[in-house]
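In: can you look at this prediction? I've put the sequence above it.
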Amino acid sequence: HRTEVQQNVKARVGEIAAGLASAFSAQINITWYAGPTALVNDEHWAGFATSVAREAGYETRHAELHMGGEDFAVYLQNIPGAFVSIGSNSPFGLHHPAFNPDEALIEPAARYFAQLAEKALQHV
């Protein structure tokens, strides 16, 4: 997903750095770390997950884009799917030390994921 964008950025950074090095009679050495791949949901499976949630009476919304990395992105490069988040009712992010999710949300979340898996298996 979007590897061409990563390749273009890497090439352009190299070109700009080489230009600056030439302008100042310097040498450059670039060590490139591309970072995690972008998490891009499959449109079909994202819509499917949303429709299952709505049928079950849950509120749905699109998550805002962010620059965080997610290991699930690697799966989505190989298998169509969708990353689904549930609300935690916490003002802090998942990896923040003060993150304290509302445990009452665990049961409805488990019920939703069970329904999602059951319905997905009917369509595979």
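Out: Cool, the structure landed. Being a predicted model, the structure only gives us computed values, none of them experimental. Residues are numbered from 1 along each chain as shown.
In: CA atoms for contacts and neighbours, from now on please.
Out: OK.
In: and Ala117, how many neighbours?
Out: The number of residues packed near Ala117 is 13, by other Cα atoms under 10 Å.
In: next up, a second structure to put side by side with the first:
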Amino acid sequence: MTDSTTADPVHDFIAKTVAENPVVLFMKGEPEQPRCGFSAVVVQILDHLGSDFVGVDVLQNDALREGIKAFTDWPTIPQLYVKGEFVGGADIVREMFQSGELKSFLTEQGVLSA
């Protein structure tokens, strides 16, 4: 339970970014230049599916890198959000892609053309 009297700018930034963008990938590096293999895999999958997404480089700021882990209670990066919902990290995204589930999910969410 977060105490509403102590505003957390990192938490607020994450919440705002996730709320304002249909598909957000919190990653190491930028989509054009990922700085870890796991981030690169998720970028390749999203690019392959033709999904527009916003990439947020968590390496730009230690508070953001730690904050995103606390935000979802998920220990690893990258983290994919679709329509405000946490989807998962690299392994989950890769499994969903391989099974066809990710494409269906993105289409159902209206972020990918059928």
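Out: Thanks, I have the structure now. Here the structure is a predicted model, which means the values were calculated and not measured.
In: TM-score of the superposition?
Out: Scored against TM-score structural alignment, normalised by the length of structure 2, the superposed chains reach a TM-score of 0.32; 58 aligned residues with a Cα RMSD of 4.4 Å.
In: now do the strands in structure 2.
Out: In structure 2, the segments counted as strands under DSSP state E are 23-27, 29-30, 33-34, 54-57, 79-82, 85-88.
In: tell me the most buried of those strands?
Out: Mean neighbour counts were taken over these using mean count of other Cα atoms under 10 Å, and the top value, a mean of 26, falls to strand 23-27.
In: which other helices and strands contact that one?
Out: In this structure, strand 23-27 of structure 2 makes packing contacts with strand 54-57, strand 79-82, judged by 3 or more Cα pairs under 8 Å, 6 or more residues apart in numbering; DSSP states H and E.
In: follow-up on the earlier one: could the strands of structure 2 go into TSV alongside distance to Phe13 of structure 2?
Out: Written out in TSV, the entries for those read as follows (distance: least, Cα to Cα, whole Å):
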stretch	distance to Phe13 of structure 2
strand 23-27	12
strand 29-30	17
strand 33-34	21
strand 54-57	11
strand 79-82	14
strand 85-88	15
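In: picking that back up, to Thr72 of structure 2, which of the helices and strands packed on strand 23-27 of structure 2 lies closest?
Out: Closest to Thr72 of structure 2 of these, according to Cα to Cα: strand 79-82, at 9.0 Å.
In: residues in contact with the closest one?
Out: Residues external to strand 79-82 of structure 2 that are found in contact with it (Cα atoms under 8 Å, 6 or more residues apart in numbering): 18, 22-27, 86-90, 93, 106, 109.
In: report the two of these separated the most.
Out: Using Cα to Cα, the pair of the contacts of strand 79-82 of structure 2 lying farthest apart is Met27 and Gln109, separated by 21.4 Å.
In: what is the nearest of the contacts of strand 79-82 of structure 2 to Lys69 of structure 2?
Out: Within these, the smallest distance to Lys69 of structure 2 is 10.1 Å, found for Phe26 (Cα to Cα).
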